[in-house]
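# Below is the sequence, then the predicted model.
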Amino acid sequence: MSLRIGQLPDRTPVKLSVSVEPDLACALADYAAIYAETYGAQEKPETLVPVMLEMFLSSDAGFKRARKALHARASKGDT
């Protein structure tokens, strides 16, 4: 059978642990508080951080170009 969409990739979250400086932890807590004021929904900073990182990476044109080149080299076996 042929379907229009292929099999979905693995979407199982991967847990990462990071340590941040106290100033960044405070800024993330403030961001979560402002988020709650803005949207009326409480979210922990650790819930917002993955979205922030995803948005940052998706907006970084240099990273996207370099990543594409990296994967092109890897597919040629030139890693």
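It's in. Because the structure is predicted, anything quoted here is derived from the model rather than measured.
# only C-alpha atoms for contact and neighbour calcs from this point on.
Will do.
# Tell me the secondary structure of Val14, please.
Of the three states, Val14 takes coil according to DSSP: H, G, I helix; E, B strand; the rest coil.
# Now do the contacts for it.
Contact analysis of Val14 by CA atoms under 8 Å, 6 or more residues apart in numbering lists nothing.
# Comparison target below:
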Amino acid sequence: MTKLKLSAIPDDRPVKLTAELPAAVHRDLVAYAEVLGRETGQAVLDPAKLIAPMLARFMATDRAFNRTQRDPKSR
């Protein structure tokens, strides 16, 4: 079983954003969605739904960013 950084995607009210992705990033996002669907047993129909949890995970694990959030002087 593959150890992915994301788990099942929670159902949440989205805020609509438009972004351009390089083709290679989009292909990887589609592939990640397919693997995630197999691993969780949850069908991920729209790979774009992975972007928000991926960004959230990235920011949550970014030590420098978290330091600035804890220390208002760092902003």
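Structure received. This one's a predicted model, so the numbers in the text were calculated from it and none came from an experiment.
# biggest helix in the second structure, by residue count?
Longest helix of the second structure, by residue count under DSSP state H: helix 23-40.
# Check which helices and strands whatever helix or strand comes next after it sits against.
Downstream of helix 23-40 of the second structure, the next assigned helix or strand under DSSP states H and E is helix 51-60. Secondary-structure packing of helix 51-60 of the second structure (3 or more CA pairs under 8 Å, 6 or more residues apart in numbering; DSSP states H and E): helix 63-70.
# just checking, what packs against the helix it packs on?
If contacts are counted by 3+ CA pairs under 8 Å, 6+ apart, helix 63-70 of the second structure sits against helix 51-60.
# Can you point out the buried residues in the helix it packs on?
Across helix 51-60 of the second structure, burial judged by 16 or more other CA atoms under 10 Å covers Pro53.
# That one corresponds to what range in the first structure?
Aligned using TM-score structural alignment, helix 51-60 of the second structure spans residues 49-58 in the first structure.
# Tell me the gap between that stretch and the middle of its chain.
4 Å (CA atoms, centre = their mean, to the nearest Å).
# what's it in contact with?
Phe63, Lys64.
# now Pro13 of the first structure: how far from Pro50 of the first structure?
Counting by CA to CA, to the nearest Å, the gap between Pro13 of the first structure and Pro50 of the first structure amounts to 11 Å.
# Glu37 of the first structure now?
To Pro50 of the first structure, Glu37 of the first structure is 20 Å away according to CA to CA.
# do the same with Ser17 of the first structure
Distance from Ser17 of the first structure to Pro50 of the first structure, by CA to CA: 12 Å.
# mean shift of stretch 23-30 of the first structure relative to the second structure?
On superposition with the second structure, the mean distance recorded for stretch 23-30 of the first structure (mean CA distance after the TM-score superposition for the first structure) is 0.1 Å.
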